[in-house]
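Undergrad: need a 3D model of the sequence below.
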Amino acid sequence: MQKRWTVRSYQPKQEALLQASLRIHPLLCRLLVQRGMHTYDESRLFFRPTLADLHDPWIMKDMDKAVSRIEQAIFRHEKILVFGDYDVDGTTAVATVFDFLHTLYNNIEFYIPHRYREGYGISAQGIEYARDNDFSLVITLDCGIKATEQITWAAEHGIDFIICDHHLPDAILPPAVAILNPKQYDCPYPYKELSGCGIGYKLITAFAQKIGLPESAAHRYLDLVATSIAADIVPMTGENRVLAFHGLKKVNESPLPGIQALIQLSGLKEQLTISNLVFVIAPRVNAAGRMDDARKAVNLFIENDMEKAMEIAKVLHADNFDRKEIDGNITKEAVELIQNDTTLHNKKSTVLYKPDWHKGVVGIVASRLIDKYYYRPTIILTLSNDKVAGSARSVIGFNVYEAIHKCKDLLENYGGHFYAAGMTLKPENVPAFQERFEEVVATTINPELLIPEITIDTEISLKDITPAFFNILKQFEPLGPDNQRPIFLVRNVVDSGYSRLIKDEHIKFSVKQGRHPMAVTGIGFYMSDKFSIVSSRQPFDMVFTIDENEWNGKMNLQMKVIDIRSH
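TA: Reported below is the predicted structural model:
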């Protein structure tokens, strides 16, 4: 797949000022300025985040009301239901709030809606369960901000709601006794990008303060908060960075039994990073809801006995194995559908439908098609409860939600945001929807957006890649949105004579630049089609990240090559 290279803009004056105060490599100052760090103090907070940097939870609108209502419920011996979404953010949030309150009060349960029987958010079944079992207070995590109709109905049946959500509110808010959501227009809380579990963490922090518990009572759940931040792809800035930094520390030093069990089953031996949480821990947690029942994930997180935690983790591990097999098979089928139909091959969008595809993995399949095969807005549809249901994913810069909105007359229901959305429709409307969506994409998308983009942070010389440089670069962790792993561009390198193909698929690079005598090594996975550029012994340009590689017990720096281009 051909890729566009875009080098980010530089701010030389700010970089020079920062370099004068930090006295580190100028390119590291460039990376910091690009991430919003302009002063010594901002950089210190970036490199050395402390829990003392977190904002006072009482600043959040309605925090006083939320804490008072929980206190009142405990005093009156009311039944409390902690209700959350079935994904990683929802299950970690429910586990955090439920387990914290359960250590103080026994008359409490949790509820996770079933992905297929109930769907996302506050379900009618969930409210009926609360009513039929005499729950008078429901605390929602990672959902509820748009459930005005359901919460109005619940209020009429004497059920109060405290909403903890981080999704964008509508103009009309649900009639809850308290709404904790920094994205409310009149909420003074300074940081707006917390995960759902992050907001739950703020609630238990405030409650702990109110009843005089030590701060460590909330710190127990930092590994769950870090897992939610990693999985929900929220910005790795401000409070999220502080919480992720200390959550990772806890993951590596004293994880909860459930997290420890998942780590052991995954076979990870090294220090865990955000990337490990995203690609190793989160899929196993998500698999519970995708393949069966997400209550298992909450039960795992709240289990204190290591043996029991391992038994639950094994079930999630098996669910994830099944999920991988299913989404691999569906991806293969989807690619074959496109390859065997030239009209599909040449479209500007992908909309595929097979009634027997597993609903729990259609979003993953859509993402895989974009990442590895056909870089264009993609929707995968399947049959579920006599309705066609699907997930959409987009390419960078194209608003897939808006495109779906223009097809709304063909849909039963839809929702989502810029890069991901979901929808349901009648089976007979599928062909018309495929045609309309293609028409919308073809007439509105900038053709350039159909070529994958690599955003490069800065040019670099091979001589700059030193252990001292990398030691500071490592401290950019935890990485994530708005603080991605730095990507470098080096120009005019030549093969040192030792580059070679590995297993006919990958390239092991050994390159030199100019008069610099030292060769720098790198690895390029699945880049064998570019080997002719390397072996020509002519200069070429290379885009890469910097990594460590252990060989014979010795650590060496290496480039992880993303793309190369001949002159």
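
Undergrad: C-alpha only now, for contacts and for neighbours.
TA: Noted.

Undergrad: got the buried residues for stretch 155-174?
TA: Using 16 or more other Cα atoms under 10 Å as the test for burial, stretch 155-174 gives 155, 159-167, 169, 173-174.

Undergrad: Serialize those residues to TSV and add fields for distance to residue 286.
TA: Converted to TSV, those look like this (distance: Cα to Cα, whole Å):
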residue	distance to residue 286
155	31
159	30
160	29
161	26
162	25
163	23
164	20
165	19
166	19
167	19
169	25
173	29
174	28
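
Undergrad: and those residues, which of them are in helices?
TA: Counted as lying in helices by DSSP state H, out of these, are residue 155.

Undergrad: which of the buried residues of stretch 155-174 fall in strands?
TA: Mapping the buried residues of stretch 155-174 onto strands (DSSP state E) picks out 160, 161, 162, 163, 164.

Undergrad: contacts only, for the residue positioned nearest the centre of the chain.
TA: What sits nearest the mean C-alpha location of the chain, by Cα atoms, centre = their mean, is residue 233, with 2.7 Å. By Cα atoms under 8 Å, 6 or more residues apart in numbering, the contact set of residue 233 is 480, 481.

Undergrad: three-state assignment of it?
TA: coil (DSSP: H, G, I helix; E, B strand; the rest coil).

Undergrad: could you also give me the structure for this second sequence? I'd like to compare it with the first:
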Amino acid sequence: MSVTSSPAPPVRRWSAAKINAHQGSAPAITGDPVVDALLKLRGIGPDIAEPFLNPNLGNLTDPLSLPQMEPAAKRVLAAIAAGESIALYGDYDVDGVTSLSILKFGIEALGGRVHCFLPHRMDEGYGLSDDGIERLLNECQPDLVLAVDCGTTSKAEGEILAAQGIDLIVIDHHQGAEETFPPAIAIVNPQLGPDQHYLCSAGLAFKFLHALQKIDPSHRKAFDLRSVLDLAAVGTVADLVPLEDDNRLLVTAGLKRLANTQHPGLRALIQVAAVGERPIASDIGFRIGPRLNAAGRLDSALDALHLLTAGDDAEALAIASALDAQNRERQTIEAEVLKSALAQIEALHGSDLPAALVLAEPEWHPGVVGIVASRIMRRFHRPTFIIGFDESGMGKGSGRSIQGINLVEHIDKARHLLVKGGGHAAAAGISVQRDQIDSFRAALTASIAATTPAEVFIPEISPDIETSVDQLNLDLLNRLDQVAPFGMGNPEPLMIVRHAGCVGEPRKLKDKHWKFRITDESGGTPIDAIWFSGCETHPELPAGPWDIAFMLQRNVWRGRESVQLLIRDLRTSE
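TA: Presented below is the predicted three-dimensional model:
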């Protein structure tokens, strides 16, 4: 894909590495100077190192400490005992479908009558909606609705259910103002309490089942909570929430179960996504998650839900293969929207990038706007909204932000221009009329520009570890694995080697990625390196020798393990 029709990305500022692998300080925790220094960087001192390095599910926070968890759990237990119809109304992303799967497995195991409902992205949009509720009531006659991964800001929709005499429980982690809360038996949302703000809905669903068993211990024999740990891990990693405290416990335990999962759907996903024998968090983020998301992005997420709740391997493999094909279609659509968005940046702004990018086009598929927003945000280091339009002409936008800029705060200042809007500091969704897009762009840009220091818009390469090629081996990788799983809140260590050279000629893969082998003055064995999407920002590589910023990764080929560099940036050495 040509990139000449868009402004050049901002030049990154490189800072010094925080750890020198050749000059490690005396180890005080693990006996390894590099690992100990990395733990110190992550704020992990000797007093809390043990539970961090050896996560134990016994250390999970009491589920009843979550806001309104107890009345919510008691209402569901009463519904199960009375044989009431329980509808699970979810969201079409990975967090949404894993949450519904977890709750379906757990509540049905206790004898509950469960109906799962997912809104259609194009027809009904995100969360509770008039159209979605109407279809739900036509499909089943629920006595109780659990709004999962949505519902916190659905006041009007909650009032519709209340008028029908239907109880509502919200299990959600999105932010919202009190005046938008729906009438409900309970709103189980960590954002309403003093802590556990890191939880996503998959983690909340797990803790909800834990609460059911804590209130009525007789249910423990009916359902093994550990059986849904892998689903909780998939939802947690895919939703990009911090891997701290309970999330770290759930993901660590869930990844272990994922390797030998008892769920046919996850087994099939692992097969079609070519996940190795030892799944890691990035396998969820880059292999499993995109395939689960593909269904909801392009059509209905029901296929993803049916996959996760499939009862046999043959059924699961057929659905997983269809999702894999949908994911390839999604990639094609995404590339087209990205190319169009880059051209629009050039047309709107030339080389003078504003404080925020708000891009809209009727032909853009609403199912890929979030991915494209992430790509544009990372490329230009600007908060970005990408807006497509549904069949009614309503603009459906997805926003992504950079560190230091809270999207929700700035959306609130422009809320009068929106039909709907909400989310997190780093990601948000909006609904906007077409004739308000220019006004929203101006208001959002002005709000961000007026409150954000200039240095926030300069991307930084801030390496954790400076090392040399001769130290890049499986031994170092295995030592660093003590700090895993890596993800939000516990990023994979960023390393740097200096004065590295290329062995042979660099290769372009699909005119998009760079691949080559590197060595340096240490005389280490040349190592494979790949720079995904590197051709987009660097159509030609700079003159060597190079300073290279990268993550060290495990590569398994025909049963043999080696290390490779996943490049984040490179520059000519000073």
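
Undergrad: so what does the residue nearest to the centre of structure 1 match up with in structure 2?
TA: Matched to structure 2 by TM-score structural alignment, residue 233 of structure 1 sits across from residue 240.

Undergrad: swap in residue 542 of structure 1?
TA: Aligning on TM-score structural alignment places residue 542 of structure 1 opposite residue 548 in structure 2.

Undergrad: unless I'm mixing things up, residue 269 of structure 2 is touching residue 318, no?
TA: No: using Cα atoms under 8 Å, residue 269 of structure 2 is not in contact with residue 318; the gap is 10.3 Å.

Undergrad: which one's more surrounded, these two?
TA: residue 269 (25 against 14; other Cα atoms under 10 Å).

Undergrad: thinking again about what came up before, next SSE after whichever strand or helix holds the match of residue 542 of structure 1?
TA: According to DSSP states H and E, residue 548 of structure 2 maps onto strand 546-557. Per DSSP H and E, strand 546-557 of structure 2 leads on to strand 560-572 as the next helix or strand towards the C-terminus.

Undergrad: quick revisit: list the helices and strands the strand holding residue 548 of structure 2 packs on?
TA: helix 474-480, strand 495-509, strand 560-572 (3 or more Cα pairs under 8 Å, 6 or more residues apart in numbering; DSSP states H and E).

Undergrad: helices or strands up against the last one?
TA: What that stands for is strand 560-572 of structure 2. So strand 560-572 of structure 2, by 3+ Cα pairs under 8 Å, 6+ apart, packs with helix 474-480, strand 527-531, strand 546-557.

Undergrad: ranges for the strands of the stretch 251-400 of structure 2?
TA: 357-360, 384-389, 395-400 (DSSP state E, counting those that start in this stretch).

Undergrad: mind putting the ones you listed in JSON lines, distance to residue 427 of structure 2 and mean neighbour count included?
TA: Formatted as JSON lines, the strands of the stretch 251-400 of structure 2 follow (distance: least, Cα to Cα, whole Å; neighbours: other Cα atoms under 10 Å):
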{"stretch": "strand 357-360", "distance to residue 427 of structure 2": "14", "mean neighbour count": "24"}
{"stretch": "strand 384-389", "distance to residue 427 of structure 2": "10", "mean neighbour count": "28"}
{"stretch": "strand 395-400", "distance to residue 427 of structure 2": "5", "mean neighbour count": "28"}
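
Undergrad: ok, which of those strands comes nearest residue 30 of structure 2?
TA: Smallest distance to residue 30 of structure 2 across the strands of the stretch 251-400 of structure 2 (Cα to Cα): 37.3 Å, for strand 395-400.

Undergrad: comparing the closest one with structure 1, how large is the average distance?
TA: By mean Cα distance after the TM-score superposition for structure 1, the fitted strand 395-400 of structure 2 averages 2.4 Å away from its aligned residues in structure 1.

Undergrad: against structure 1, where does that strand fall?
TA: Under TM-score structural alignment, strand 395-400 of structure 2 corresponds to residues 388-393 of structure 1.

Undergrad: mind checking how far that stretch is from the chain centre?
TA: Computed by Cα atoms, centre = their mean, to the nearest Å, the separation of stretch 388-393 of structure 1 from the middle of its chain amounts to 19 Å.
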